[in-house]
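Visitor: what follows is a protein structure lacking sequence information:
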């Protein structure tokens, strides 16, 4: 069942934990459906979080989507080559988001393995840039309403996550004391996680 708007209208830490075990579904241009179970996320708490793109209410063309009501996609490019998929959460004008860092391939896993050209199955989608390539998520998915559109959404199949590891986020040393916040969450013992 597709997640409803209400699910996203909470802070990034709460939504981030609850996104673990949920399924990202992506319909590609050729009509094929790809999906993956969320295994790892990072919460970005908005205006007061030095690691967030919207720290101090920074508002640019890129970050504008973060000011939407929760339930929109935020896709951005890092290092000029990797697209990252985020979920906008909280209320309108409270620019928080959850970065999806890892998924376990489900539908069309064989195609993902072939396209990704990796030797180990875990390397298909155990990182934010890897999972977007595996599922076919691109910058064209930026700003899409995850509740109403038919190209990309998140659903709940009732899967229960038993153990969640809480730790610091990755690659945000510039965020000073906020780099130490335990706002990265992943499913314990799942192989589709970027870094244990």
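Guide: Arrived safely, thanks for sending. Every value quoted in this text rests on a predicted model; they were computed, and no experiment measured them.
Visitor: make it CA atoms for all contacts and neighbour counts henceforth
Guide: OK.
Visitor: mind checking the SS state of the most centrally placed residue in the chain?
Guide: Closest residue to the average C-alpha location of the chain: residue 100 at 2.1 Å, with CA atoms, centre = their mean. Following DSSP: H, G, I helix; E, B strand; the rest coil, the label given to residue 100 is strand.
Visitor: how about the contacts made by it?
Guide: By CA atoms under 8 Å, 6 or more residues apart in numbering, the contact set of residue 100 is 38, 40, 41, 42, 84, 85, 86, 87, 128.
Visitor: the third one: what's it in contact with?
Guide: When you say that, I think you mean residue 41. Applying CA under 8 Å, 6+ apart to residue 41 gives the contacts 16, 17, 19, 20, 98, 99, 100, 101, 102, 184, 185, 186.
Visitor: about what we covered before: now the residue nearest to the centre of the chain: how far from residue 75?
Guide: As judged by CA to CA, to the nearest Å, residue 100 and residue 75 stand 10 Å apart.
Visitor: check residue 85 too.
Guide: Distance from residue 85 to residue 75, by CA to CA: 5 Å.
Visitor: kindly report the same for residue 68.
Guide: Residue 68 is 14 Å from residue 75, by CA to CA.
Visitor: who's more crowded, the two?
Guide: Taking other CA atoms under 10 Å, residue 68 and residue 75 do not tie; residue 75 has more neighbours (24 against 21).
Visitor: residues contacting the more buried one?
Guide: 83, 84, 85, 86, 138, 139, 141, 142, 143.
Visitor: residue 177 - how many residues pack around it?
Guide: Count around residue 177 with other CA under 10 Å applied: 11.
Visitor: using the three-state scheme, assign the residue located most distally from the centre of the chain.
Guide: Most distant residue from the mean C-alpha position of the chain: residue 119, 24.1 Å away (CA atoms, centre = their mean). Secondary structure, three-state DSSP: residue 119 is coil.
Visitor: let's bring in a second one:
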């Protein structure tokens, strides 16, 4: 999650490339196999530093179960946001009705609408009140491909199976996530949304399961201002060489943002932008 117009006064450390590893010591996790292979972690797995949780979520399976069916996505790209210490975080300006879930218990889903258009999904992590979270940026649909494709076709063009969950908005659509899932508990193995983290190092992998890949890091996508500093905030992590990882794009400049707003259809019933006065929302 991001706040592109925030200002900065905080710490940031360079993250190194690593290997996807999950500890076996997080509260006797439940081991599962099949398309949703992995472990359902206990809450304290999420009660850690956001950078550790972010790297640990790479290769994780996120499964949604709805009346339409089941869809599972293998996470291949994430971004970390460190609460009040992060100028790009929704939490930088403090709690609000919109970001209340971020300030709560770790291991819950934070869902928000970006720029009033697309939904994005995050996992809350760290101590209560710290408001850190990991944005799920991209993934590979490993279960329920037909349902994911149908959902994506309702929302727009689907060019290939690779693109079904390639990008945060596409990922949310493929999984069938909406604002009603904000606050969902992710550590309930019978919940509507379940996260299963990669099997611990040394555990035998099921047939067909890819071996953990190297993790690369870099600046977060679409961020303006101090939070875009690649030296301080290389907090976008992805599985090296995975085709479902989204392309990096810097934030558009102000003129481009205004042009997009002016050409976007207005379905709100409000007067045209040129007729409105006052500050932005």
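Guide: Right, received. Where do you want to start? Remember, it's a predicted structure, so these values are computed and weren't measured experimentally.
Visitor: TM-score for the pair, please.
Guide: Superposed pair, TM-score by TM-score structural alignment, normalised by the length of structure 1: 0.92. Supporting alignment: 193 aligned residues with a CA RMSD of 1.6 Å.
Visitor: what lines up with the residue farthest from the centre of structure 1 in structure 2?
Guide: Residue 119 of structure 1 maps onto residue 159 in structure 2 when the alignment is built from TM-score structural alignment.
Visitor: roughly how far apart are its match and residue 221 of structure 2?
Guide: Where residue 221 of structure 2 is concerned, residue 159 of structure 2 sits at a distance of 22 Å (CA to CA).
Visitor: next one: residue 38 of structure 2
Guide: Residue 38 of structure 2 is 28 Å from residue 221 of structure 2, where distance means CA to CA.
Visitor: just give me the match in structure 1 for residue 234 of structure 2.
Guide: Checking TM-score structural alignment: residue 234 of structure 2 goes with residue 182.
Visitor: who wins for neighbours among the contacts of residue 41 of structure 1?
Guide: residue 102 (32 neighbours).
Visitor: counterpart of it in structure 2?
Guide: For residue 102 of structure 1, the residue aligned by TM-score structural alignment is residue 138.
Visitor: one more: residue 139 of structure 1?
Guide: Matched by TM-score structural alignment, residue 139 of structure 1 corresponds to residue 179 in structure 2.
Visitor: same question, residue 25 of structure 1
Guide: Correspondence of residue 25 of structure 1 to structure 2, assessed by TM-score structural alignment: residue 63.
Visitor: OK, contacts around that match?
Guide: Residue 63 of structure 2 neighbours (CA under 8 Å, 6+ apart): 36, 70, 71, 72, 73, 175, 192, 193, 194, 195.
Visitor: just to be sure, which of these are found in helices?
Guide: residue 175 (DSSP state H).
Visitor: ok, of the contacts of residue 63 of structure 2, which one's closest to residue 42 of structure 2?
Guide: Distance to residue 42 of structure 2, by CA to CA, is smallest for residue 195 among the contacts of residue 63 of structure 2, at 10.6 Å.
Visitor: show me what the closest one lines up with in structure 1.
Guide: With TM-score structural alignment as the criterion, residue 195 of structure 2 lines up with residue 154 in structure 1.
Visitor: how many neighbours does its match have?
Guide: With neighbours defined by other CA under 10 Å, the count for residue 154 of structure 1 comes to 22.
Visitor: so what's it closest to, chain neighbours aside?
Guide: residue 24 (4.5 Å; CA to CA, 6 or more residues apart in numbering).
Visitor: just confirm that neighbour is within a strand.
Guide: Yes. Assessed with three-state DSSP, residue 24 of structure 1 lies in a strand.
Visitor: ok, then the element right after the longest strand along structure 1?
Guide: Ranked by number of residues, the top strand in structure 1 under DSSP state E is strand 33-44. Downstream of strand 33-44 of structure 1, the first helix or strand assigned by DSSP states H and E is strand 73-78.
Visitor: run a quick neighbour tally on the residue nearest to residue 154 of structure 1.
Guide: Using other CA under 10 Å, residue 24 of structure 1 is surrounded by 24 other residues.
Visitor: ok, residue 123 of structure 1 next?
Guide: Neighbour tally, residue 123 of structure 1, other CA under 10 Å: 20.
Visitor: give me the three-state assignment for it.
Guide: Looking at residue 123 of structure 1 with three-state DSSP, the answer is helix.
Visitor: show me what contacts it?
Guide: By CA under 8 Å, 6+ apart, the residues touching residue 123 of structure 1 are 130, 192.
Visitor: okay, helices next: where are they in structure 2?
Guide: Going by DSSP H, structure 2 shows helices at 43-46, 50-57, 145-155, 168-175, 254-263.
Visitor: do you know how far residue 147 of structure 2 is from residue 60 of structure 2?
Guide: Using CA to CA, residue 147 of structure 2 is found at 20 Å from residue 60 of structure 2.
Visitor: between these two, who's got more neighbours?
Guide: Between residue 147 of structure 2 and residue 60, counted using other CA under 10 Å, the more crowded position is residue 60 (26 against 17).
Visitor: hang on, isn't that one packed against residue 212?
Guide: No. Residue 60 of structure 2 is beyond contact range of residue 212, at 10.6 Å (criterion: CA atoms under 8 Å).
Visitor: name the residues contacting each of the two.
Guide: Contact criterion CA under 8 Å, 6+ apart; residues shared by residue 60 of structure 2 and residue 212: none found.
Visitor: so what does residue 96 of structure 2 match up with in structure 1?
Guide: That one, residue 96 of structure 2, aligns with residue 60 by TM-score structural alignment.
Visitor: can you check which part of structure 1 stretch 259-270 of structure 2 sits on?
Guide: Counting by TM-score structural alignment, stretch 259-270 of structure 2 falls onto no part of structure 1.
Visitor: from residue 111 of structure 1, how far out is residue 34 of structure 1?
Guide: Remark: distance between residue 34 of structure 1 and residue 111 of structure 1 (CA to CA) = 9 Å.
Visitor: mutual contacts of these two, please.
Guide: Common neighbours of residue 34 of structure 1 and residue 111 (CA under 8 Å, 6+ apart) do not exist.
Visitor: follow-up on the earlier one: so which of the contacts of residue 100 of structure 1 is the most crowded?
Guide: Most surrounded of the contacts of residue 100 of structure 1: other CA under 10 Å gives residue 40, at 31 neighbours.
Visitor: any idea how far that residue lies from residue 146 of structure 1?
Guide: From residue 40 of structure 1 to residue 146 of structure 1 the distance is 19 Å (CA to CA).
Visitor: having no further points to raise, I will conclude here.
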